[in-house]
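*Asks:* predicted model and sequence follow; I will ask about them next.
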Amino acid sequence: MLQVWRGTDRYRGGDEAAGIDTRHAFSFSGFYDPDNVGFGQLVACNEERLAPGAGFPEHPHRDVEIVTWVVEGELEHIDSTGRTSRVRAGDVQRMGAGSGVRHIERNAGSGPLCFVQMWLVPGSFGSGTDGQSGSREPEYEVVHGIADGTPFAVPHTEAMMHVRRLADGERTAVPDAAWVYVHVVRGVAEIGSGPADEDEASPGGAERERLSAGDAARITDARDLEARGAGGPVEMLMWEMQAEPGYG
């Protein structure tokens, strides 16, 4: 089943006076919808827009894997383990909160900053590498300039992110998986199966869905699907997930 969630229907958050505009795909912070709390192991997909100098003061996380994709600008990260970094467009950042970590995120550049931040619940919630709840030390990594098509596996989960950049009319396979989440970062894409002719439906009667920047597709039991650029360059983040969160 393929369900489209439009970017215009995201929950709006942030602090306009502080230069922060946040758009939530799932229940988050002060927004709660019992029918929209996550998909597979993904429990947050936030589009963040920060004005120069704006940011999030030091705050805590634990038992969550946080993956950040910078769309435009420069993101500064500082955390309680002493790590600092500058993350730029095309870079992917992962912070494994483990037993607990505090961090600061802010716009370190002179222009606007836009990034997509995605949170995943580990496959075994609260478990460390030694099997003791909450015992895993925080982890951090940045991949600079990740290449198109390079899979990014998230440790402690059964999730993998694929970066896809397509020209107009170019196609790529959607991963076969129990749960697939596709977020369109920029451009326009079509997702479906079968012929690319706009007048034809996909086999089985399922028509292709057209997604613009900010839109997302949530697909369960994905099989034999493809995505194609539909009018200029398109950039997508595809999450391939084989499990839901585990608690224990």
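*Replies:* Nice, thanks for sending it over. Residues are numbered from 1 along each chain as shown.

*Asks:* from now on I want contacts and neighbour counts done on CA atoms only, so please keep to that.
*Replies:* Will do.

*Asks:* and residue 147, helix, strand or coil?
*Replies:* Look at residue 147: counting by DSSP: H, G, I helix; E, B strand; the rest coil, its state is coil.

*Asks:* tell me who's in contact with it.
*Replies:* Contacts of residue 147 were listed using C-alpha atoms under 8 Å, 6 or more residues apart in numbering, and they are residue 163.

*Asks:* next: residue 14.
*Replies:* Taking C-alpha under 8 Å, 6+ apart, one finds 20, 21, 22, 23 in contact with residue 14.

*Asks:* which two of those residues have the greatest separation?
*Replies:* 20 and 23 (10.1 Å; C-alpha to C-alpha).

*Asks:* list residues touching both of those two?
*Replies:* Here residue 20 and residue 23 have 14, 48 as joint contacts, going by C-alpha under 8 Å, 6+ apart.

*Asks:* circling back: nearest to residue 190 among the contacts of residue 14?
*Replies:* Closest approach to residue 190 among those (C-alpha to C-alpha): residue 23, at 22.5 Å.

*Asks:* another structure for you, compare them:
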Amino acid sequence: MGMAVYAASDRSSSAEVGRLTRHSFSFGPHYDPTNLGFGPLVCHNDDVLAAGAGYPDHPHSELEIVTWVLEGTLVHTDSTGAQHVVEAGRVQVLSAGSGIRHSEVADARLGGCRFVQAWLAPSVPGREPAYVLGEAPQPASGLVEVAGGDGLPIGTSGARLLVARLAPGDAITLPEDPRQHVFAATGAVSLEGLELRDGDAVRVDDEPGRVVRASEETELLVWSFG
């Protein structure tokens, strides 16, 4: 593959009352046999919710579900009886394991919410469900591991989610792993001559350590697979 760009304008989308979801991979009725996943990553959704809207109670099993909140506040409730408030700049990991039910809605008191959610295949099936919520990482000049590695634990071996908040002119080097999924959540960057803007992604599976440079303020999300 080398490097392949997936433009935001080419993503399929699903709309419900108070909710718009853009899908990076084949998802539900938007079936695409040529775009079923990237390594263990089988879903990468970009959700915008109106206040009080979202996903009512529904089941999951055998998935590692990682959510990064970009704007607003997301309220997570699950069948273990737990309720968590996930603010912008925080990450949650739900290990669905043998089965769990949960809901996710934008806090009705605080307005809308935007988040990016990834689903990954677990390395070991049948585990007990688990949930963990991380603190917001401090802004840094480079990529910060928020899940996997030194971040929150993920039940998918070798998977890491890294986030960078970049000012114009900032440059970062992608991890030394065989595969990366690079997503410009906001802003604009260049990657070895490829230009990415809000919602664009590039999948890299050839040469690790490529350089990304921001041309404006950018929030960059990188899934890296060792």
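*Replies:* Everything's here; your move. This structure is a prediction, so every number in the text was calculated from the model and none was measured.

*Asks:* on that earlier part again, mapped onto the second structure, which of the contacts of residue 14 of the first structure hold?
*Replies:* Retained in the second structure (both residues aligned by TM-score structural alignment, their matches' C-alpha atoms under 8 Å) from the contacts of residue 14 of the first structure: 20, 21, 22.

*Asks:* mind listing what residue 70 of the first structure touches?
*Replies:* Counting by C-alpha under 8 Å, 6+ apart, residue 70 of the first structure has contacts 87, 88, 89, 90, 91, 92, 113, 114, 115, 116.

*Asks:* which residues does the second one contact?
*Replies:* If I follow you right, that is residue 88 of the first structure. If you count contacts by C-alpha under 8 Å, 6+ apart, then residue 88 of the first structure has 70, 71, 72, 73, 74, 75, 144 around it.

*Asks:* show me which of these are buried.
*Replies:* Buried members of those, scored by 16 or more other C-alpha atoms under 10 Å, are 70, 71, 72, 73, 74, 75.

*Asks:* and the two most separated of those residues?
*Replies:* Applying C-alpha to C-alpha across those, the maximum distance is between 71 and 75, 10.1 Å.

*Asks:* who touches both of those two?
*Replies:* Residues touching both residue 71 of the first structure and residue 75 by C-alpha under 8 Å, 6+ apart: 88, 113.

*Asks:* please tell me how far residue 98 of the second structure sits from residue 147 of the second structure.
*Replies:* Applying C-alpha to C-alpha, to the nearest Å, the value for residue 98 of the second structure to residue 147 of the second structure is 21 Å.

*Asks:* which residues touch stretch 156-176 of the second structure?
*Replies:* 40, 64, 120-124, 139-149, 180, 208-226.

*Asks:* just the buried ones from those?
*Replies:* If you count burial by 16+ other C-alpha under 10 Å, the buried members of the contacts of stretch 156-176 of the second structure come out as 40, 64, 120-122, 142-148, 180, 208, 212-225.

*Asks:* just the ones in strands from those, please.
*Replies:* Using DSSP state E, the subset of those located in strands is 64, 120, 144-147, 180, 212-214, 218-225.

*Asks:* give me the residue at the spatial middle of the first structure.
*Replies:* residue 118 (4.0 Å; C-alpha atoms, centre = their mean).

*Asks:* tally of neighbours for the residue nearest to it when sequence neighbours are not counted?
*Replies:* The shortest distance from residue 118 of the first structure to any non-neighbouring residue, by C-alpha to C-alpha, 6 or more residues apart in numbering, is to residue 45 (4.4 Å). Number of residues near residue 45 of the first structure (other C-alpha atoms under 10 Å) recorded here: 24.
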